[in-house]
Structures are given as C-alpha cells and as structure tokens.
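Chemist: Provided below for reference: sequence and predicted model.
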Amino acid sequence: MTTEDGPVIVFDGVCLLCSRWVDFILRHDRDGCFRLAAMQGNHGSSLLRTHGLSPDDPSSFLLVQGGHGYTDTDAISRVLRQLGGGWTFVSGLLRAVPRFLRDPAYRWIARHRYRLFGRREQCRLPDAALAVRFLD
C-alpha cells in the first residue's frame, strides 16, 4: 500500500492523544478513505521528512493527499471535511477561527502532548481487522 492508495495520516504511535485521533478516524471514516502511518514506522518517518517535518518529534500531524502535505489545523480541517456529515460543519467552525490563532494553539498542544495526555511504552498496533488501513 502506498500514498497513491488514498490520503495518508501520519501520527505519533506512542502518543495517547494521537491514538484517540486514530480511533476517531477509524470509527468515522466508514468508506476507509484514509490510510494511517505511525511516525515511528518507515512510511511515516519518510513522509514526515519529505514534507519538512522531523520524524524524531514533529510539531504537527501530517496529512498527505494528492502529493501535498498539510499540517496543523489545516490538516485536521481537511480530514473532518472529508468525513462528511456533521464533521463538515465542525470543519467549517474550525476554519472560521483565524489561522494565526488556531495554529499556535494546536502547536502548543502538540509540543506538550505527552505531558498533557500521556504516552505508551511502545507504538500502537492495529487490530487484525484494521491492519489493511495502516502502512507499517
């Protein structure tokens, strides 16, 4: 599976907040549009480097779609909009907040994610039924 198979979300596999975000995606992406790659894996770290983010401790989550990398709240908004339904409205609310306010708030949370939400000892492993959605 490659990034040509659909949009890819790169996430921190040991971050508990990021794991909840992955659970949210898996629950609401009923069509299986999004692929997932932990930053600790080969695909995830390669995508982060390609799009100018550090694979050791990125300050943002990454959405790669159509050859473009989206970060911060733009990435979150794009994901929510593509989930459809009420999430399209939530995406619009997020985008109504000026970027100069929403992105610094997001980056502050991203920098402090382990202290605020905790971390796992090892990278999250997908359930067998969902393994096809993960790149590594």
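Modeler: Great, that's in hand.

Chemist: CA only for contacts and neighbour counts going forward, please
Modeler: Will do.

Chemist: show residues contacting the one helix or strand V90 maps to.
Modeler: Assigning secondary structure by DSSP states H and E places V90 in helix 86-96. For helix 86-96, the external contacting residues (Cα atoms under 8 Å, 6 or more residues apart in numbering) are 73-74, 76-78, 80-82, 102.

Chemist: take the one below as the second:
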Amino acid sequence: MSDKKIILFDGVCNLCNGFVQFVIKRDKKDVFRYAALQSEIGQRLISERNIDTTKIDSVVLIEPGIAYYIKSNAALQIGRHIKGYRTISKVLKLIPSGLRNIVYDLIARYRYAWFGKKEACMIPTPELKAKFLD
C-alpha cells in the first residue's frame, strides 16, 4: 500500500465526491487510494503531517514517504497521473501557485453553496471498497 498515493477529500462535499469519482474512473494504473478528511484515518494522516484543516479542508494528496500536496498543487499532481490531463496539468503548473490558489480557494470557499453538501461521508460501493482506506 505504501506505493499508492493517497487522496484525502471532504467526504460531505458533492464537488469533492464528484472529483474522487472522476479520478477513480480514470485511474487505470491503480495509482490512488482514498479517504475522507473526516474519517479516522484521514484525521490521523492530517495530524501526522501537521496540516491545519482550518486552512486546508478540501483535497490533499499524500505520497507516502515522499511529500504531500495541498490546494491547486494537489489537484495538478493528481492530474499528472490521469491520461488526457497530464498536459493541462503541466501547463497550469507554469502559473505561479499563489495565483492558482486564489481560484482554488474561491471554489473551495463556495463549494457547498454551488455544489451542495451531503449529511454524511460517501460510502463506497463493494466494488470500490478496496480503493478506500479504513
């Protein structure tokens, strides 16, 4: 499992859940594993890295033993592993992260208003359960 990259996401956010579903469908090389930020393992992984969830509360990418990425850097790192999105990720990476994060933060701030919110975290189907960390 240590070779898998971990995507932590806001489990009650419709946009974040949609993003995870989007990645799962395109993760042909089985690169990623998933956990809700609100889950026990999500909280542990966040705590181990001293990530302030008052500032980062939507998507975090963890490459175990290497690094973690937040905000737009996380999204672009994820895109690098998805066929058809590698080039756009490389191009967007040319934009300074401060500018990218202005857009990212705007979307993150209004994601519940624009896309809605669930009452509880997504429960994966039996077929997808192996992709989610317990």
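Modeler: In hand now; what should we look at? What you see is a predicted model, and the numbers here were worked out from it, not measured in a lab.

Chemist: circling back: the contacts of helix 86-96 of the first structure into JSON lines, with extra columns for secondary structure, distance to H43 of the first structure and neighbour count?
Modeler: Shown next, in JSON lines, are the contacts of helix 86-96 of the first structure (DSSP: H, G, I helix; E, B strand; the rest coil; distance: Cα to Cα, whole Å; neighbours: other Cα atoms under 10 Å):
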{"residue": "T73", "secondary structure": "helix", "distance to H43 of the first structure": "22", "neighbour count": "21"}
{"residue": "D74", "secondary structure": "helix", "distance to H43 of the first structure": "21", "neighbour count": "18"}
{"residue": "I76", "secondary structure": "helix", "distance to H43 of the first structure": "20", "neighbour count": "18"}
{"residue": "S77", "secondary structure": "helix", "distance to H43 of the first structure": "23", "neighbour count": "22"}
{"residue": "R78", "secondary structure": "helix", "distance to H43 of the first structure": "21", "neighbour count": "18"}
{"residue": "L80", "secondary structure": "helix", "distance to H43 of the first structure": "23", "neighbour count": "22"}
{"residue": "R81", "secondary structure": "helix", "distance to H43 of the first structure": "24", "neighbour count": "17"}
{"residue": "Q82", "secondary structure": "helix", "distance to H43 of the first structure": "22", "neighbour count": "14"}
{"residue": "R102", "secondary structure": "helix", "distance to H43 of the first structure": "28", "neighbour count": "16"}
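
Chemist: about what we covered before: in the helix holding V90 of the first structure, what counts as buried?
Modeler: 87-88, 91, 94-95 (16 or more other Cα atoms under 10 Å).
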